[in-house]
Structures are given as structure tokens and as C-alpha cells.
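*Asks:* Give me the fold of what follows.
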Amino acid sequence: MAGLTASGIGSGLDVNSLVSQLMTVEQRPLTALATKEASYQSKLSAFGQLKSALSTLQTAANTLKDAAKFSATRATVAGGAPFSATSTSEASAGNYSIEVQALAKEQRTATSATTEFAPAAGDLIVTFGKVDGGIFTPGTAAPKTLNFAGGTLEAFRDAINDGDLGISASIVNNGTVKQLVIKGDATGAEQAFQLSGTTGLSVDPTVAGVSSDPTYNLAGAQDAQVNVDGIIVTRSTNTLSDVLEGVTFTLNKEDVGTPYALTVADDKSSATSAINAFVKAYNDLSTTIKSLTAYDAENKQASTLTGDATARSMQSQLRNMLGGAISGLAGAARLSDIGVSFTATGGLEVNSSKLTEALSNPTLDVGTFFAGTDTVDGFATRISERIDGFIGAEGLIAGRTDGINSSIKSIDNQREQLTARLTRIEARYRAQFTALDTLLSGFTQTSNYLTQQLANLPGSSSSN
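*Replies:* Next up is the predicted model:
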């Protein structure tokens, strides 16, 4: 009689493989949750791209709020001029003749070049004033005093620099002795200083002196002097911002007897650049929206935000504003008035020649169109505020992303619950198959025993 066998089962049962295959089926809901979460994450990323593009457009719009940008001027100086110049919208266009006759300077004084100065403990008194006709006249400010405790020349230098005296000190080693060099912190004729006191350092700003003297003056304090169209102007600094309205001069060197031309002209380049930047920012946004909402009919493939109402609403609102008119302005009322219009594909384009003409036409008042008035919001302000409604803390995008994040959080909760359930299911499967393995193992042992017993029966060898 043939023996009872159970090939591949019994104590050889592959419990791990069986459980793994069953759990693969059980985990399908977990895979579905992961797919759904990935979709939500893609939407978050898409709205992030939209927000970034909208933010760039808002920045470009905010730049156009500055009305001064549309009345800007540019100052140009002749080549080799000993000064530079800048101008603002307050400057009047015109040509000017500028001659730099003197630079503003600070007083500079040094100790002897042959005998090294040794400071004594005591007071150093600094008095500021003006030298006029060889006479030093103290100014209205009270003298400043430094109480020096004594020490080296280096210690004296440091004490001066830390003393807030209106002067500063340095040490120059001329190869023979160390010289203490003192200079005023400010330029201008009224910044001459006199030094006195009990430290041994005495300076008279009216005496030039020679290098072998205990102290001698290297340079006297003086004002800048500029000839502007035949008018002599003096200032205490080399930066002059109140000579011509809206123009700032920076004097670099003296060039007595040689006048240089300064030209102030209207400058529309910054306004043109700002408008072009706005157009580019809108076109970039339009491209972003198109790529995120497109549908590939041939491959039947939707994009991340295909059919999304929020994206469509934002695009529609912006297009309406860009094509609409602003009432209450005397000049330009819409973008098309200044040469900015829609293309056939929905983007914006700039007619450069028309824009140049518009910027030069005071009746269109392009600056007011963008910046607005006290009673009428300009185009730039309206666009910026509308974008705030999209990307602000309470805006459309925030509402959508909050909802998506809530959905992702819900998926996380479902995943936790499902994972716990799968753990229990796996434990049950393992328990059931382990029990089955034990049972089959018992059956196998019984089968083997019966086979042996039957083989021992009389005549069993010829029974077959």
C-alpha cells in the first residue's frame, strides 16, 4: 500500500512567504492612500509655484507705484571732470558749467620730524574755530578736554582716538623718529582746531611752521569752492546737494581755471525698465498657469491643476484688470494707452515706440496712471492689492493650501489606523499558518507511523 504523503507541506510550510503574499493584497488600501497623498503634495507644489510667480508680479507692480520714477532725470558730466554728479526727479533739465576751485579739507598737524614727542600726564584741550586773516576765532562750541594719565606716544594716540574729541591721531615712523599726526574729523574752514593744555602738545592753526618745530601744520582746514555758471559757491564738505535743486555733486580734485560741462536731462530708462519688468512678470505667471492647468488631449493626460477653479479665477481676474480702464484720471486710463497690450496667446507685449511717446507726453501722465492720486488708486496699486487677495494670509491660495494640508493630515491619520490594522492582520495570519504548520506536521508524523506499521504486516511485500 502506498504511503500517505503531503509534498511541500507539514513542517516545511513556508509561513513567511504565504503571509507576505497575503499582506501584499491587504496593503492595497495603503498604496492607494500614498497615491492620493502624492497627488495632494503635487497640488501644494503647484500652488507654491503660482504664489511665487504672483509674488514676483506684485513686486514688479509695487515698483511702478513710485511716481518719481516717471519724472526721473540723469546727470552727465564731461569726460575727465574732477567731480561726479547725480540727479533726482526734482532736478531741472539744463546745461551747466562747473569749475572746482578748491576741495574741502580737514586740518592736519604733526609733531617734530627731528625730535620725538614725549607726552606728559595732564589735560589736552581741543578748541574748534576758524582762521580768518591770520587770526584764529574760536567757534560757539565749548572746548573738549582729554585727561591723559601719562604713558607712551602710542598710549597718547589711543587716548586721543578714544576721547571723542573731534580729532583723530596716528603715528608715522619717518625713519628718524616717530611723528604723531593729528587731523580733524570733519572738513571745512570752521573745523580748524587749536591744541593746548599740560600734555606738552600745543598747536596754533594760524602758524604753518617747519618740520623741526615741536609741531607744524601740514594742511589747514578749508571749505570747498565751486564756480557754478559764474557764481562762487562754498561748502564745508565735498558733497554738495543744495547748490542745484535735485543735483548732488561729489568733488574729487581741484582743477582751477578749467570749467566742465554738466548736463541734466529727462531719463525715462528706469520707467521703461520697470514697465518691461512688469510685462515679463505677467507673462511668466501666464506661462506658469498654462503649464499647471493644461490638458494633453492626445495622450489624455491632465496637469496638476487642470480644471482647478482657483487657478482659473485668479487668471480671469488679472486679465480683466489688465484690460480694464481706470476712471477718474485725466491722462492714460488703460495699459493700451501707453503701448502695452495683449497678444493672441494671452500674454502682454510692449510697443516700444508707443511707450516712449507716452512717457514723453505730459498729457498722458503715465506716472499718475501707475501711481494714482490722493483720491484714485493707480494701476499698480490695484494690481498689487488684488494679488494680496490671492497670496495673502487670508487669500485664495492660503485657503486652498489649508484645505489640502487638512486632507494630507487626514491621510496621515488613516495611514496610522490602517497600519495598526495591518499589523493585527499580519499577526493573525502568522498565528493561523503557524497553527496549520503544527497540525500538518502532526499529520505527517501520523502518516509516517502508519506507513511503517503497514509495511511490517505479513505479506505486505507482495501486496502490490
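
*Asks:* CA atoms for contacts and neighbours, from now on please.
*Replies:* OK.

*Asks:* Could you check how far the residue lying closest to residue 434 once chain neighbours are set aside is from residue 447?
*Replies:* Among residues not flanking residue 434 along the chain, residue 15 sits closest, at 6.9 Å (Cα to Cα, 6 or more residues apart in numbering). Using Cα to Cα, to the nearest Å, residue 15 is found at 22 Å from residue 447.

*Asks:* can you check residue 328 too?
*Replies:* Separation of residue 328 from residue 447 (Cα to Cα) stands at 103 Å.

*Asks:* this one as well, want them side by side:
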Amino acid sequence: MAITSSTGLASGIDIETTISKLMSVEQKPLIALAQKEAAYQAKLSAYGTLSSAVSTFQTAMANLGKASTFESLKTTVADTAIFGAKASASAIAGTYQVNVTQLAQAQTLSTTGQTSKTASIGSGATTTISFQFGTISGGTLTDGVYSGATFTQDAEQATGSITIDSSNNSLQGIRDAINAANIGVTATLVSDGSANPDKLVLTSTKTGETSSMKITVDGDAALQNLLEYDPTGTQNLVQHNAAQNTQLTVNGMAISSATNTISEAIQGVTIDALKIGQSSLTIVKDTSAVETGVNNFVKAYNELNTALATLTGYNAETKTGGALLGDATARTIQEQVRKMLTGSLEGLSNTTMSLSKIGVAFQKDGSLAVDSAKLTKAISENYGDIAGLFATVGKATDSLVNFTGSSNATKAGSYDIVVTRLATQASLTGTVNLSAGNTTIAPNTAISFSIDGVTAKVTLTEGTYTGKQLAAMLQSAINGTAAFKSADVAVTATIDGNGNLSLVSDRYGSASKISVGSSTGTSAATFLGTARTGTDGVDVAGTIGGRTATGSGQSLTGATGTDVEGLKLEIVGGAIGARGRIDFSQGYADRLNKLAESFTSTDGLIASRTTGINASIKDLGKQSDAIETRLTSIEARYRAQFTALEVMISNMNSTSTFLSQQLAQISSLSSSKK
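*Replies:* As a prediction, the model looks like this:
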């Protein structure tokens, strides 16, 4: 018999209410688990807040851990329309008078006018157009044409060439070929409205007097007549703008620059020349930047300290504790940060420097405060030493030893430097005296060079060269070859005292190598003689802090497992032997940044704790699921039991009714017989 009402028809019991009360008792473990999970979730949220606070602190420390934050200089230009200026930390404070007398510009050439931009020029025979860059000097310039001038190729600028044939032998085709080649020249078309209006205009992409063009055309005669340009001879193009340098004086001293941006005319200063004129430049220590940096350091620490206090503290008024009250992880973070700030720093060049000396001190509530008067005095007296308190700084006593880096394993301290071998560059010296006469390079000459592990064919520009001219052309050709350029491989080519060609790799160390392979056209033997394989470079060798360091090129790196592990120094010259010391310090901001990273990293303190909490929450979920399943069974059992009870009572009621009826009938029969 099914139960169709919340109240048993047979028993009169409120079954639903009874089952609900029974189940509420059964559900107490589930409620306890839910409360436990809520507590875990609250703690997880608190750790999220803590992680965010530590991450914000870490970002602030990373920015303040840069030495440049505390060593900046401020520049002031009286007339910013004439020039602008920026100073690096190596600049010297002072006032400088700057007089700009000429601005740099690029050379511009144009062809004679043509009747059409798209009409074919010449026969369409395959033609090579080669560009060289250098300096035009001497002679006279009349209506854009030089006479009696000389051209000296700039060895620092790569040569380049394009190929013209029947597919692109028009002004438009030549323009597109030049622009696509990216060889240091920009080509445009100009129409002047005359009978032959269309002209090809070529402009060097670089400013400066060493960027004048020399154009050689090998092939079709019509293209030679249009584009051949040699400032010392045939000039089929007309110059409209001469290549020129920026000219200026600094405190009366003449300075020349290929661009309008002039670096190191004043040590550590970059000047951007804007127009001709004279103005003053004042460079002073940027004390406001240092003050801002110190105050930002204090602010970042106090914000973290406040966040920790809120999460771990107890409010006596509300009688409530923070979500991480008594938490070991939060307490550890708080203690380690404070311990690091109260610890001393090793490796400072100025051993008397400290946070208290610049006016930074702890207060009774655990926060930091800045004494502005003390900070101002410290900046005035020890400006160059303040960076060491906050950033990672390496200062070598030898000017030819540069600090270039460190690792997390490098320990602060002062370490002696000993150089047992200086790094060298690979070199190859020819056996032909090139100063005795000129050398002719035939058309289509290409020579295979292997430099610093990269091998490529180098195309040489045809022509007749003196020794110095050949060296300049060869250096430009090698350094401009795509394979070498993309691999950052380069050489310097010169003529030595014996008239021999010398090639020197720009790279230092054992990876520096030079050799010469096969050639087409003019043989390499013409200017190198029997020389084919050069002398390899060697790495620097020495010790840092008495421990053998690893040499790579000019870099010495401290050995693994030592106090100087990861400490990297660049030895740019000098002598063999003792080379002074390196004072290496890790400032508070840099150390705190690394400490914060250990808290927030994927395997850090906070992550480990939250991983454990998430595991506990997951386990509670499994327990809850098991209890839910059990409760479903229990409720089903209760309902089955109450159903059975109803059936039993209903049956009993039916039997009782039947018996009552039978007894009543018996009683009635008995009465009638009497």
C-alpha cells in the first residue's frame, strides 16, 4: 500500500516531518564538512590576497633593483629648438656651451629625364648595378657635377648590387629593384613637367659625408649612360644634395657626426641636433629621482607590511582575527622580509653605507619611515653609493674590467681579479705587398670566406684599387654579405706595415676563425698570396676571488659551486696579472625581489601552501560525495521502513475491523437465541 500523504493514513504519523528530522541528524557530518571547506576557502582567498600583495611588492622591488634608478642625471637645454640631450649615469655634471653650425644630410642624385616611367631602357641584357659608399673630397662642384675630386670608400658600409634585365629595365623597374634590395639607397620617381619629365632620384638611406655614392654599371650600354656615377670620373647623374656631417662645437671643441644624433661628444651624453644655433646644456645629479626611488621602496614595503598585518592580526574591538591569524606561512614571509631588511650588505664599495645612514628606519609598528633631512644629506655626500643599497652593483677598480652580470647564486663580496691570458681575435694576413701597385678585380668575382663558423660567397665590386681601397672594398663586401650580416659576423680589413692585407674578425675568443675557400673571377691569391687559413682567436683566462673562472671571448664567468658563481666580467684590455678587485653587492631591493619570487613562484612557499589547501578541499569534496550517497540510501531506507510500518498498521487495522465485525455477529446471534 503506497503512502500518498505526508501523514500516515494508518498510523497518523507525520512521516515527512519525521524523516526530515531524522535526516537532519544524519546530515550533521555533511554540515561539518561544509563548514570545514568554507574555512579552507576563506584561507585560500586570504592566500590569494597575500600572493597579490607579495607580487605587487616584487614588481616594485624589480624596478627599484636597477642601478639606473638611483644614478640618473637630469639635463636642461636652454633652447630646446636647437638641440635636445639625454644623459646616462656615466655623464659628468656641469654646464656646456653647444654651437650647431651644420646639420647632417644624405646625398641625393637624379638621372637625366626620360619620356616614360615604364618604357624599356636599353636592350634588356642582364646588367649588374653596384653601389659603393664613401667620402668625396677635393676638387670643385659645379651644377651638381664634381671635377678633380677623389672618392674614398667607407669600409664600415656594405656594398650592394642589383640585377636588371628585360623584365625590369624601365625607370619603374629599376626603382623597385633598388628598394627591394635594401642596399642603403632609396629610389623614387619624379616628374618635372618638361619634354622628358621622368627622373629616377636616388637618396642614400644614411646621412653623413661617408655615405656618398659611387655607382658601377656592368652590362647594357644604355643603362651605363643612365646610371654610371663616379665622382672622380664619369657622372651620368646629377647631385642635388651633398652628403654632409653634423658640425658643432662643445665648449669650443669641434665635433663632427655622420648623423644628427651625436653620442659621447660629451661623456655619457646623447645630443640630438635640430637646427643651426647656439645654446647651453646643464647636467646635474637627479636628486629627485633618488628621493622618489627611496620613498617608493619604503612605500612598497609598508603596503606589504599592512597587508600582512591585516591578514595575520587580531581586532580587539570586533574580537575577530585575520584569515591567516597564527598561520605559519604568513608568519615566515613576514619574518624573512624583516630579517633581510635588518641584515647587513656585503660587497659595498662604501662600507659605511646603510639604510639608517640615508634616513630609512623601522618604526614601533613595524613600518618603515624616511627622514627627509638625512636622505638629502646622504644624496649630497654619497650620491654614487646609494644605488648599492638597493640594486645589484658591481664596481671594478680596473677601468678595463667591466661588470656585466651575475646569477642568483652569486654571493656579495669583494673579489680579487687575476688575468692569465687576454682574449684575441682571429686574423689572416696575406703574403702579397699591395702597396707596390694597384690590384684589378675582374667582373663577376666571388670568393668563399668562412668566418666565425659561417661560410658564404662574397661578391667583389670590379675595378682597379690601391691597397687601402681594396681593403675598404673587401671589408664592405664581406660585412654586407647577407649570411654574415644576419649572423652578426664582421671583419676589419687593413693594410699592415709590410703592405699586406690583414683581415681580423670582430669576434673575440675560440669561436673566432677565418679561412678562405674557392673563388671565381679574380683569384684570392691576387691579394692574399698563399695565405688561406688564419690564426684562431683565444678566450680570456683568469681567476675571480682565487677560483678559476670560465673564459668565453672577453668574458670571465665565476665557476659553479663557488661564491662567485655566475659573476660575469668583461676584460676589454690591459695587462696580464693582478687586475685589482670587483666589489659586488646585492642591494635590498634586488634581494627582496628574489625573496618575493621564492614566495610566489610555482614551487614557492605560497604555492605549496595553496596546493595543500586545494588538495584538502578536493578530499572534502570526495567525503561529501560519499556522505551524500550514503544519505540518499538512508533516506530511502527510512521511507521504506515507514511504508512497511503503514502497511503493517493498515493490515492490523483491517484485521481488527474484521474481528470486531465477527464478534459483533456472534454477540447478535447469541442474543436472538435467548
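
*Asks:* TM-score of the superposition?
*Replies:* The TM-score (TM-score structural alignment, normalised by the length of the first structure) is 0.81; 447 aligned residues with a Cα RMSD of 3.8 Å.

*Asks:* how near is the residue nearest to residue 434 of the first structure to residue 441 of the first structure?
*Replies:* Residue 15 of the first structure is 13 Å from residue 441 of the first structure, by Cα to Cα.

*Asks:* which SS state does residue 248 of the second structure fall under?
*Replies:* Following DSSP: H, G, I helix; E, B strand; the rest coil, residue 248 of the second structure is assigned to strand.

*Asks:* secondary structure element for residue 314 of the first structure?
*Replies:* Secondary-structure assignment from DSSP states H and E places residue 314 of the first structure in helix 309-323.

*Asks:* so after that helix, what's the next helix or strand?
*Replies:* Helix 309-323 of the first structure is succeeded, C-terminally, by strand 340-342 (DSSP H and E).

*Asks:* which helices and strands does the helix or strand containing residue 643 of the second structure pack with?
*Replies:* Element membership of residue 643 of the second structure, judged by DSSP H and E, is helix 605-673. With contacts defined as 3 or more Cα pairs under 8 Å, 6 or more residues apart in numbering; DSSP states H and E, the packing partners of helix 605-673 of the second structure are helix 15-26, helix 28-64, helix 328-342, helix 588-600.

*Asks:* could you dump the ones you listed to JSON lines with mean neighbour count?
*Replies:* Formatted as JSON lines, these follow (neighbours: other Cα atoms under 10 Å):
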{"stretch": "helix 15-26", "mean neighbour count": "14"}
{"stretch": "helix 28-64", "mean neighbour count": "18"}
{"stretch": "helix 328-342", "mean neighbour count": "15"}
{"stretch": "helix 588-600", "mean neighbour count": "22"}
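
*Asks:* quick one: residue 145 of the first structure and residue 165 touch, right?
*Replies:* Yes: Residue 145 of the first structure lies in contact with residue 165 (Cα atoms under 8 Å); the separation is 7.4 Å.

*Asks:* Need the overlap of contacts for the two.
*Replies:* residue 126 (Cα atoms under 8 Å, 6 or more residues apart in numbering).

*Asks:* Residue 375 of the first structure: neighbouring residues, count only.
*Replies:* 8 (other Cα atoms under 10 Å).

*Asks:* where do the strands sit along the stretch 101-250 of the second structure?
*Replies:* 108-110, 127-137, 140-142, 145-147, 150-153, 160-164, 185-191, 198-204, 212-218, 238-241, 246-250 (DSSP state E, counting those that start in this stretch).

*Asks:* so which of those gets nearest residue 633 of the second structure?
*Replies:* strand 185-191 (85.3 Å; Cα to Cα).
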